[in-house]
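>>> here's a sequence, model it:
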Amino acid sequence: MGDAMKVVKSLYFQVLCAVILGSVVGHFWAQQAIALKPLGDAFIKLIKMMTAPVVFCTIVTGIAGMSDKRSLARLLSKTMLLFFGLTVISLLIGLVAVYLLQPGAGMNIDPSQLSTKGLAQYTEPAAKLGVVEFFMHIIPETYIGAFSKEEVLPVLFIAVLTGFALSSLGERGKPMLDLLESASQVVFKIFAYLMRFAPVGAFGALAFTVGQYGITSLGSLAKLIMTLYIACGFFVFVVLGSICRAAGFSLWKLLRYCREEFLVVLGTSSTESVMPRMLEKLEALGCKKGFVGLVLPAGYSFNLDGTAIYLSLAAMFIAQACNIELSLTQIITMLAIMLLSSKGAAGVTGSGFVALASTLTVIHDIPVAGLALLIGVDRFMSEARALTSLASNAVATVVISLSENACHRETLHRMLDAKPSATQAEAWDDLEASKRT
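Below is the predicted model:
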């Protein structure tokens, strides 16, 4: 009886039940389910409220506590190189999947007959994306202004500067560092309170999705959705799995360790809803705070592998559906543009769709009107994008930390080998024990 109660109280079980219940309510009571959208929106908004202070405190205290500051440049270059490699692989996997499974073949769509109603909200933001604009956007208007935007990169930028400044001050900066350490504990405590509402947010978000678009709407484009999930599955279990084996740990155990976070992302289609919690859980694996604080937030903007797979796959799907043949040069050009557009859309609502619109706007080889084919089912594909990107960033953080000798292997294996804790209280006991050792 006691074990059953522990399972019922666990966040994993509650979110799982919420996801199932949300799907049922959305299918059988569509109109009522659509009205539940504010539940999911409110939860994501609450978490985003805490993302900036969590990232700031984690990075500042992490950098200020690093003994060797010269390793930071090596860390950043190694991180960006890994992100670039993973993005290239993701784009190629999406391209190969769409060629092998041919989800758009035989549709014979005339682009001139497609309705472009509803595309403006995606094509307008896409028109503003560019390399220069993206890097200028990293710099906030003011120091405090970085916290007012729902974006990670400006906060990351000022946090790195602040961390170096505190480190260079030595003992004079210690009072401020101690204050930020205490503030970090408060911020994570607030976040722990907010995570109790994760089942409510997941229920509302998934009920709305199913109620708004309907499960039956998947029929006509089921092959496209299946192709995306197969491609994402291949990337996670083959590519990331191989990287994990080479680094000396199990991908499956890491996914199990973060199972609650993956369920929350599945329900909300938002990786940002679990960023603060992922920072803490990866640190609990034995990775140093400064490394986790830099690699994971950077990955949220520079390592969107789920989005990269979607970009090449969706673009070629539109070309197939409209009977458009692309030359090798056109395909290579498209992939090169996608390398940039997948980064430039970070922090934009509906980032995957906006990045695709940005790519099609630039290359002109595939009609932008073809986006109308995806509007109805894009929401059902966003879960695959989010889950894939979260898995990739978790793996990248651990791998980079191990490569820099910034992850305690014994702690890593002990935490990954441990049986899943039934309650949050037990999980935090394990965390505190690992910190003491």
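>>> CA only for contacts and neighbour counts going forward, please
Noted.
>>> any idea how far residue 333 is from residue 126?
For residue 126, the distance to residue 333 (Cα to Cα, to the nearest Å) stands at 18 Å.
>>> now do the helices in the stretch 251-400 of the chain.
251-257, 259-268, 275-284, 289-302, 305-321, 328-344, 351-363, 375-403 (DSSP state H, counting those that start in this stretch).
>>> and the helix or strand containing residue 160, what other elements does it pack with?
Residue 160 belongs to helix 153-169 when assigned by DSSP states H and E. Judged by 3 or more Cα pairs under 8 Å, 6 or more residues apart in numbering; DSSP states H and E, helix 153-169 is in contact with helix 37-64, helix 131-138, helix 174-194, helix 289-302.
>>> before we move on, the earlier item: most packed of the helices of the stretch 251-400 of the chain?
Of all these, helix 305-321 has the most neighbours on average by mean count of other Cα atoms under 10 Å, namely a mean of 27.
>>> one more, for comparison:
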Amino acid sequence: MAQARRPFWRTLYFQVLVGIALGVLVGWLWPETGQSLKPLGDGFIKLVKMIITPVIFLTVVTGIAGMADLKAFGRVGAKAMAYFLTFSTLALAVGLAVGNLVRPGEGLNIDPATLDRGAVAGYVTEAQERTLTEFVLHIIPDTAFSAFTSGEILQILFVAILFGISLALVGARGERVLSGLRVLTAIVFRMVHILMYAAPIGAFGAMAFTIGQYGIGSLANLAGLIGTFYFTSLLFVVVVLGLVARTVGFSLLGLVRYIKDELLLVLGTSSSESAMPLLMEKLERAGCPKPIVGLVVPTGYSFNLDGTNIYMSLAALFIAQATNTELTLGDQLLLMAVAIISSKGAAGVTGSGFIVLAATLSVVPSIPVAGMALILGVDRFMSECRALTNFVGNAVATIVVARWEKAVDPARLRAAFRGEGGELTEKESDLLQIEGKSDVPAPAAEPG
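Below is the predicted model:
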């Protein structure tokens, strides 16, 4: 049963767009007022992060426990990790190629000794604490319950996978627990939609703060780097991800139209986490199985960061070029190798890309870490593009893995992208979830 189409002014897409536009206007005309609105954006992101933990846990557990073949779960995980490693590396390579071709930092002739090392000292200190061993050990929470309070995506995913597999192995005795978790899933996704009423306000506050704090004029100082980064990210999405999408049988443009509401939300908040629950829901509604969505999307938020990888390679080359630091081919290959490792585990939240860049440069001695001070002022403007590219990359990855598993029909994807497919009403969808007859969450009830 299809729902009646809402007037455009009552859609989340339009309301978030208005919030972003008003935020830019307020930050530009009244900078101090814009800066004071930062709590609105921070508050919305905290609301979403609050709900991400139960969304990931319930989606993964009910998905795994409902699988007839647990071997398929391991196969999906292996395919997802192979995809993540391949395209993360490709994103780094594209960034390096464009950076060497365009050379956005050339001609600045900056002496590293004149840079303010104190401005980036905090980022460097935090980055130096991130070793590969510590990263792996950090995936294991102190207790099974601390994962739910820490908000660490990989810790939640680790506990959820263990619980889901255990629940599947106990067989019929776990049916009541599984049924209860499905009820909780319906409730939690309803909470997600309630929280989305605050999305336009959050986007307004975050954008007003960004413009008020840094000013539109600050963009001109490093316009070359910003423009190169946005161009490279767009190139990667359109060409690389577009070809991947076409190869497995769906349209990238259709997917972008389908998740346009979520993309605007990511743009307004500079955080891909702010739209994670909605992305998971929409992918399931498009036909991707719950176990695949529950595994690929949260894991991708730590291991499939295409935008962050492009940013790291471009930013590192910009700093080297601006400080007249010559990088050999060996230096650039070392940079790529370190970035492949250091980028893993960077959550899709504002500022994480800068910390990961510090971690990478601290291992590559050729590039002065103090050069990060050159891009500190405009990093916030690049975080939107990082988040958007990461978000689209994870949406594509989930559909690709689902297609590799022959678990989603291209015709259903195309119908969903066109807004067709006879979606269930909220009441019918909730009822089916509670009865355990459907893994598809209720369709989005957009604020308005």
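>>> now the helices and strands packed on helix 153-169 of structure 1 as CSV including distance to residue 93 of structure 1?
Formatted as CSV, those follow (distance: least, Cα to Cα, whole Å):
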stretch, distance to residue 93 of structure 1
helix 37-64, 30
helix 131-138, 24
helix 174-194, 36
helix 289-302, 18
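>>> quick one, longest helix in structure 2?
Ranked by residue count and defined by DSSP state H, the top helix of structure 2 is helix 70-102.
>>> mean per-residue distance, it versus structure 1.
Compared with structure 1 after fitting, helix 70-102 of structure 2 deviates on average by 0.9 Å (mean Cα distance after the TM-score superposition for structure 1).
>>> after that helix, which helix or strand is next?
helix 118-128.
>>> and that following helix with helix 329-342, angle?
Helix 118-128 of structure 2 and helix 329-342 are oriented at 70 degrees to each other (axes from the mean of the first three to the mean of the last three Cα atoms, to 10 degrees).
>>> between helix 118-128 of structure 2 and helix 352-361, how many degrees?
Orientation check (the same axes, to 10 degrees): helix 118-128 of structure 2 against helix 352-361 gives 80 degrees.
>>> could you say what helices and strands helix 118-128 of structure 2 packs with?
For helix 118-128 of structure 2, the elements it packs on are helix 352-361, judged by 3+ Cα pairs under 8 Å, 6+ apart.
>>> so what does the helix it packs on touch, helix or strand wise?
Using 3+ Cα pairs under 8 Å, 6+ apart, the elements in contact with helix 352-361 of structure 2 are helix 118-128, helix 306-322, helix 329-342, helix 379-404.
>>> distance from the shortest one to the middle of the chain?
Read that as helix 118-128 of structure 2. The chain centroid and the centroid of helix 118-128 of structure 2 are separated by 23 Å under Cα atoms, centre = their mean, to the nearest Å.
>>> also the longest one?
Between the mean C-alpha location of helix 379-404 of structure 2 and the chain-wide mean there is a distance of 6 Å, by Cα atoms, centre = their mean.
>>> mean shift between that helix and structure 1?
Mean deviation for helix 379-404 of structure 2: 0.4 Å (mean Cα distance after the TM-score superposition for structure 1).
>>> that helix: what's the following helix or strand?
Proceeding N to C from helix 379-404 of structure 2, the next assigned helix or strand is helix 410-417, under DSSP H and E.
>>> buried residues, that following helix. List them.
410, 412, 413, 414, 416, 417 (16 or more other Cα atoms under 10 Å).
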